[in-house]
Structures are given as structure tokens and as C-alpha cells.
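S.K.: heads up, no residue letters with this:
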């Protein structure tokens, strides 16, 4: 049997049944990473410009001054946006970078809970959705 342009290739026939939904999950994860990165940056800018915006918690184990939190969120926001762009481009390294950065974001938001609980919980929810979408895509990947 000769290969014609209309004959499906072996790799096309081996495509995972989750390829369609999983591709949609990658777009979902990439866009949410960009949004979460912008939110982190806004959190950082607010912490740098207005110390009275966030709660002060005495004797908090992970206490940093708000300038430290502000710079941390600003840098993390830039990393999260870059990871989102990497995920949207589609290579495997983008998904792996996305997972690594979203784990950092989860930790940062957990540690920031006493300062701004509802905002941190919202970002944790977004991070968990992104982590699920990226992990689902890595697992459903069917490469030869």
C-alpha cells in the first residue's frame, strides 16, 4: 500500500481519545496562567504602593514586610505570565514550566492567606484549575 496524501499516517491513527478536550485544556490553562500572573502583579503593586491595604498579622510565622511581599508577587506575576505564554505556544517544556510556576504560586498564595484571605483563596482556586488542566494534558499525551 502506498502512502497518498489522503491516507492517515500511523501517528494520526494513534492519537489519544483525549486529544481534542486536552488541547482545549491547554488553552484554558495558558489563558488562566496569564490572568493569574496579572493578578499577582496587581497584588504586588498594591502592596508596594499602599501598606494599609493588607492585614497585619502579629506573630505570623511567615511574616515578611509588605515591600517584600510586593516584590515577590510582582516577580512571581511576571514568571506566571511567561509560563502562560509558554503553555499557549504548546511545547512540552511550556507545560512543565507551567506546572512548576503554578506550584510556586500555590505556595505563595497559601503563605499570603493571613494578609488577604479572599484574594488568596481565589488565586488558589485558579492555580488548582491550571494545575489540573496541565497535569491532565501531560497524562493524556500519546507520543511515539
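M.R.: Everything's here; your move. Just so we're clear, the structure is a prediction, and the values are computed from it rather than from any experiment. Numbers count the residues shown, from 1 in each chain.

S.K.: from here on, just use CA atoms for contacts and neighbour counts.
M.R.: OK.

S.K.: list the contacts for residue 113?
M.R.: Each residue near residue 113 by Cα atoms under 8 Å, 6 or more residues apart in numbering is listed here: 120, 121.

S.K.: scratch that, residue 31
M.R.: 84, 88.

S.K.: also residue 128?
M.R.: residue 106.

S.K.: from residue 84, how far off is it?
M.R.: Computed as Cα to Cα, to the nearest Å, the residue 128 to residue 84 distance reads 14 Å.

S.K.: element containing residue 122?
M.R.: Element membership for residue 122, per DSSP states H and E: helix 117-140.

S.K.: how far off centre is that helix?
M.R.: 7 Å (Cα atoms, centre = their mean, to the nearest Å).

S.K.: this is the comparison structure:
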């Protein structure tokens, strides 16, 4: 008996990256809504954030989350623009979570790790890609 060889490695990474990008977008939307409606939820006051305040971060995370949802859907559809956009958004998201680190350290470290995972999954080339 011979085993069937799967050539879906690249498509698998792209699908994985797309779904993790959608998940990260949902998390960022939740963080944005929490920043806007329950700023007392976080460990530090708004004046102790590295930059801006909770209202500003709330709108930033909402925008990032929505853009990540769209880019994730585009990645799942196999769109190259979505892959490049997703990589950029994940990088900017990681930087944003770093500046928000004092407010909720464990959640922000998990979000940074998720952003790095998205970047890796979207950068991995397809097995059949032509350079």
C-alpha cells in the first residue's frame, strides 16, 4: 500500500494563518470594547499607559480588529494582498500590544505571541510557489 502525499502544506499554513488572524482580530475587538466601556478592568490607570489613554486604545484596537478580520477572511480566500496586509497588521499589533503591556501583562504577552504566530504562518512559502 502506498500513502497518498499531501501537497496542501502551503495552503495549510495560509489557512492556519488566516484563522489565527481572524482570532487575533476578534481578541483585539474585545480588547477595544473593554478599553472603551470598562477601563477599570485593567490593572493600571489610563495615565500609566506608555502612550495615549484607554479611549484612544479602544478605538485603535477596534480598527485593528476589524482590519484583521477582513485580512483573515482574504487569507482564507487565498488573496495575496490579504497575506501581505495580515503580516503588516500582525507586526503593528505586536508593537501596539507592547505599548499596552503595563495595563494587562499576561494578556498582552499572549497577544504578542499570537501576532508572531500569525506572521510566521503567513510568511511560510507555499511548496509550489514560484519566486
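M.R.: Cool, got the structure. None of these values were measured; they are calculated from a predicted model.

S.K.: any idea what the TM-score comes out to?
M.R.: Here the TM-score for the pair of chains, by TM-score structural alignment, normalised by the length of structure 2, is 0.86; 127 aligned residues with a Cα RMSD of 2.3 Å.

S.K.: which parts of structure 1 are helices?
M.R.: 10-13, 19-49, 66-89, 92-111, 117-140 (DSSP state H).

S.K.: looking at those, which is nearest to residue 56 of structure 1?
M.R.: Across the helices of structure 1, residue 56 of structure 1 has its closest neighbour in helix 66-89 (9.2 Å, Cα to Cα).

S.K.: counterpart of that closest one in structure 2, which residues?
M.R.: Mapped onto structure 2 using TM-score structural alignment, helix 66-89 of structure 1 covers residues 54-77.

S.K.: for the residue in structure 2 that residue 41 of structure 1 lines up against, give its distance to residue 63 of structure 2.
M.R.: Aligning on TM-score structural alignment places residue 41 of structure 1 opposite residue 29 in structure 2. Distance, residue 29 of structure 2 to residue 63 of structure 2, using Cα to Cα: 8 Å.

S.K.: cool, residue 76 of structure 2 as well?
M.R.: According to Cα to Cα, residue 76 of structure 2 stands 20 Å off from residue 63 of structure 2.

S.K.: quick check: buried residues in the match of helix 66-89 of structure 1?
M.R.: 54-55, 57-76 (16 or more other Cα atoms under 10 Å).

S.K.: and the residue nearest the centre of structure 2?
M.R.: For structure 2, the residue nearest the mean C-alpha position is residue 24 (3.9 Å; Cα atoms, centre = their mean).

S.K.: mind listing what it touches?
M.R.: So residue 24 of structure 2 contacts 65, 68, 111, 114, 115 (Cα under 8 Å, 6+ apart).

S.K.: next one: residue 40 of structure 1
M.R.: Residue 40 of structure 1 touches 73, 74, 76, 77, counting by Cα under 8 Å, 6+ apart.

S.K.: can you check residue 63 of structure 2 too?
M.R.: residue 29.

S.K.: try 7 Å
M.R.: Contact partners of residue 63 of structure 2, counting by Cα atoms under 7 Å, 6 or more residues apart in numbering, are absent.

S.K.: one more: residue 84 of structure 2?
M.R.: Contacts here follow Cα under 7 Å, 6+ apart; on that basis residue 84 of structure 2 touches nothing.

S.K.: cool, and the one 10 residues further on?
M.R.: Counting by Cα under 7 Å, 6+ apart, residue 94 of structure 2 touches 112, 115.

S.K.: okay then, goodbye and thanks.
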